[in-house]
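Trainee: Got a sequence here, can you model it:
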Amino acid sequence: MFKVENYDGNRQAQYNLLRKQLVSLLEGERNQIANLSNASALLNQFFDRVNWVGFYLTEGDELVLGPFQGLPACVRIPFGRGVCGTSAKERKSVLVADVHQFPGHIACDAASQSEIVVPIIKDGQVLGVLDIDSPEKNRFDEIDQENLEEFVRILVKFL
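Mentor: All right, here's what the predicted structure looks like:
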């Protein structure tokens, strides 16, 4: 496994390989917790300069902590609150260059400076969100967003 910044190829090639690794890990397994656990571990190994990678799962009108890699985290987040709740409520990805500038940001880890959240939608229902935090501002960009959205589209097939 390689870190995205340590690979000599272009970023798109790196993401293509990541998606192939995801399919290899999940193929033949239908257990949601197992697949989300492996997906979070894969992403944690893929990215440099991140301090939290994981999932929040929908339960009623809130998100509940799911499989993750990182420090202990907030357990419940109402839809519409913080970056994760906003992504779930609006059903769209949220890319935040500086979490301290995001109204209502929930600081589970004081070290987090930037964040990207991608909703997980299957059959029109929000199953949860993928959340990745970094201790650096401006860590994520549109290339990350587009590729993580594709990562989630693949993941959904195994949930």
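
Trainee: drop to CA atoms for contacts and neighbour counts, all remaining ones
Mentor: Fine.

Trainee: which residues of the protein fall in strands?
Mentor: 52-59, 62-70, 76-78, 94-96, 114-122, 125-134 (DSSP state E).

Trainee: Indicate which one of those is closest to residue 31.
Mentor: Nearest of the strands of the chain to residue 31, taken as CA to CA: strand 62-70 at 12.3 Å.

Trainee: Quick one: work out the angle between the closest one and strand 125-134.
Mentor: 40 degrees (axes from the mean of the first three to the mean of the last three CA atoms, to 10 degrees).

Trainee: Second input sequence below; structure requested for side-by-side comparison:
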Amino acid sequence: MYDFALNPDLPAEERYRELTQMALALTEGEEDPIANMANVAALISECVPKLNWAGFYRATNGKSGPELVLGPFIGRPACIRIEWGAGVCGTAAASGATQRVEDVHAFPGHIACDAASRSELVVPIFKDGAVIGVLDLDSPEPGRFAPQDAAGFEALVDAISDRIAG
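Mentor: Alright, predicted model coming up:
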């Protein structure tokens, strides 16, 4: 049994360093990327406050070009396929840049899977220079994600990208 907890009083940089170490410990020795994504989504959901959705979308080639396909997540049912460049997740995948959105209702083309979501952080995941997916985090609080959150989750996905690549 795994029992992880983060001290909320730690500075953000230390909290994310610990979260990354937990994710590495949780995925160590496991070769199945779906199992690793599932455990990391659960870990994030358990350790990071004020989230209503945490999970992964995997990059694939769809009928009309590159798209993201729903992977393991914690939260309400979600959109299964997102076109490259569509919504916050598709924008992160197409641009290769983290998207930190303070108010999803103000984001052009936002795809609302959960009406309770107000802010979103989407971090592209790279392997060998190519986007292989995104980590998607939603919050019911506007402005929930700070630059430190973006940096912390970028470091986390960078550390585990080999373990979640299919």
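
Trainee: TM-score them against each other, please.
Mentor: Superposed pair, TM-score by TM-score structural alignment, normalised by the length of structure 1: 0.95. Supporting alignment: 157 aligned residues with a CA RMSD of 1.0 Å.

Trainee: what residue is smack in the middle of structure 2?
Mentor: Centroid-nearest residue in structure 2, with CA atoms, centre = their mean: residue 135, separated by 1.9 Å.

Trainee: ok, now which ones touch that residue?
Mentor: Shown in contact with residue 135 of structure 2 (CA atoms under 8 Å, 6 or more residues apart in numbering): 54-57, 122-125, 157.

Trainee: run the last query once more with 10 Å
Mentor: The contact partners of residue 135 of structure 2, taken as CA atoms under 10 Å, 6 or more residues apart in numbering, are 37, 41, 54-58, 71, 73, 89, 92-93, 98, 121-125, 153-154, 156-157.

Trainee: Which residues are in contact with the closest residue to it other than its chain neighbours?
Mentor: Nearest residue to residue 135 of structure 2 in three dimensions, chain neighbours excluded: residue 56, at 4.7 Å (CA to CA, 6 or more residues apart in numbering). Neighbouring residues of residue 56 of structure 2 by CA under 10 Å, 6+ apart: 34, 37-38, 40-41, 68-74, 89, 122-125, 133-137, 164.

Trainee: Quick check: residue 56 of structure 2 vs residue 11 of structure 2, distance?
Mentor: 26 Å (CA to CA, to the nearest Å).

Trainee: And for residue 65 of structure 2?
Mentor: Counting by CA to CA, the gap from residue 65 of structure 2 to residue 11 of structure 2 is 42 Å.

Trainee: just residue 57 of structure 2 next, same as before
Mentor: From residue 57 of structure 2 to residue 11 of structure 2 the distance is 29 Å (CA to CA).

Trainee: more crowded one of the two?
Mentor: residue 57 (28 against 10; other CA atoms under 10 Å).

Trainee: And residue 130 of structure 2, what's its match in structure 1?
Mentor: With TM-score structural alignment as the criterion, residue 130 of structure 2 lines up with residue 125 in structure 1.

Trainee: Touching, its match and residue 91? I think so.
Mentor: Yes. The pair residue 125 of structure 1 / residue 91 is scored as a contact, 9.3 Å apart, by CA atoms under 10 Å.

Trainee: quick one: which of these two has more around it?
Mentor: Here residue 125 of structure 1 and residue 91 are compared on neighbour count by other CA under 10 Å; more neighbours surround residue 91, at 18 against 10.
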